[in-house]
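Student: Attaching a predicted model along with its sequence, questions to come.
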Amino acid sequence: MSIHLTPAAHARVRHYLEVEPGTIGLRFGVKRTGCSGWGYVVDMAREARGDDAVFEQDGVAIRVDPDSLPLVDGTEIDFVKQGLGEQFVFRNPNMKGECGCGESFTTADVAAL
């Protein structure tokens, strides 16, 4: 099981860790949303949860709750800048489709969680 940050995403998360006191890493997971089923949730982690899976990458902790882990296992998180916008981008091997607007995605096991 793993979650991987590209160099650009790693630099961005490290920046957030430096400027936001009390953060201990990146919290990554999913929630039910949109027309396809799952949407990504990304935030700075401010507390450790006992049931988190923790992936350590060059001093950055990525924390994933146990319900989200099967849906995001193997995901590569990137950070891209296009024009005036910037965002995290996810390359998730579990994704089998996504809605037209890109807000949500489906997996082979839509009934999970």
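Tutor: Received, thanks.
Student: From now on I want contacts and neighbour counts done on CA atoms only, so please keep to that.
Tutor: Will do.
Student: so Leu71, which of the three states?
Tutor: Assigned by DSSP: H, G, I helix; E, B strand; the rest coil, the conformation of Leu71 is helix.
Student: Not counting sequence-adjacent ones, nearest residue to it?
Tutor: Asn94 (6.2 Å; C-alpha to C-alpha, 6 or more residues apart in numbering).
Student: can you count the residues close to the one you found?
Tutor: The number of residues packed near Asn94 is 17, by other C-alpha atoms under 10 Å.
Student: I'd like to know how far it sits from Gly85.
Tutor: From Asn94 across to Gly85, the span is 26 Å (C-alpha to C-alpha, to the nearest Å).
Student: Please apply the same query to Ile62.
Tutor: Taking C-alpha to C-alpha, one finds Ile62 at 24 Å from Gly85.
Student: How about Glu20?
Tutor: Using C-alpha to C-alpha, Glu20 is found at 21 Å from Gly85.
Student: same thing with Phe105?
Tutor: Phe105 is 22 Å from Gly85, by C-alpha to C-alpha.
Student: dropping in the other structure now:
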Amino acid sequence: MAVTLTPVALDRVQRFLQHDPAALGLRFGVTRTGCSGWGHVADLARDRREDDAVFEQDGVRIFVDAQSLPLVDGTEIDFARQGLSETFVFNNPNAAAECGCGESFTTGPG
């Protein structure tokens, strides 16, 4: 089991953490949203929860709650710049399909 960061995403998260020394790392998971069902969420981790799985990469800790882990296990988090836009990109091998707008994904048929 693992969630990983590309070098570009790792650099971006490290910079976020440098500007917020109270943050413990990156919190990554899913929430119910959109027309397909699940949406990725990423934010700075403020606490470690009892059910968290914690992955570490080059000093950056990635916290994933137990409910989200089966849906995001194996995800590679990237960071992309397109024109004036910057965003994290989630390469999730568990996503079977995405909605048309890209806001949400599903993990299986139906």
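Tutor: Structure's in. What do you need? Everything numeric here is computed off the predicted structure, so don't read it as measured data.
Student: re earlier: looking at Ile62 and Gly85 of the first structure, which has the bigger crowd around it?
Tutor: For the pair Ile62 of the first structure and Gly85, the greater number of neighbours falls to Ile62 (23 against 7), based on other C-alpha under 10 Å.
Student: Where in the second structure does the helix or strand containing the more buried one fall?
Tutor: For Ile62 of the first structure, the host element (DSSP states H and E) is strand 60-64. Aligned by TM-score structural alignment, strand 60-64 of the first structure falls on residues 60-64 of the second structure.
Student: ranges for the helices of the first structure?
Tutor: For the first structure, the helices defined by DSSP state H cover 7-19, 69-72.
Student: ranking those by burial, who's on top?
Tutor: helix 69-72 (a mean of 21; mean count of other C-alpha atoms under 10 Å).
Student: Tell me where the second structure has strands.
Tutor: Ranges of strands within the second structure are 4-5, 25-33, 37-45, 53-57, 60-64, 76-82, 85-91, 97-98, 105-106, based on DSSP state E.
Student: May I have the residues that are in contact with the spatially closest residue to Lys96 of the first structure that is not a sequence neighbour?
Tutor: The shortest distance from Lys96 of the first structure to any non-neighbouring residue, by C-alpha to C-alpha, 6+ apart, is to Thr107 (4.9 Å). Going by C-alpha atoms under 8 Å, 6 or more residues apart in numbering, Thr107 of the first structure touches 71, 94-97.
Student: in the second structure, which of these remain in contact?
Tutor: Of those, the ones still in contact in the second structure (both residues aligned by TM-score structural alignment, their matches' C-alpha atoms under 8 Å) are 71, 94-97.
Student: Could you export those as a markdown table, including distance to Phe28 of the first structure?
Tutor: Output for those, formatted as a markdown table (distance: C-alpha to C-alpha, whole Å):
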| residue | distance to Phe28 of the first structure |
| --- | --- |
| Leu71 | 11 |
| Asn94 | 15 |
| Met95 | 16 |
| Lys96 | 19 |
| Gly97 | 20 |
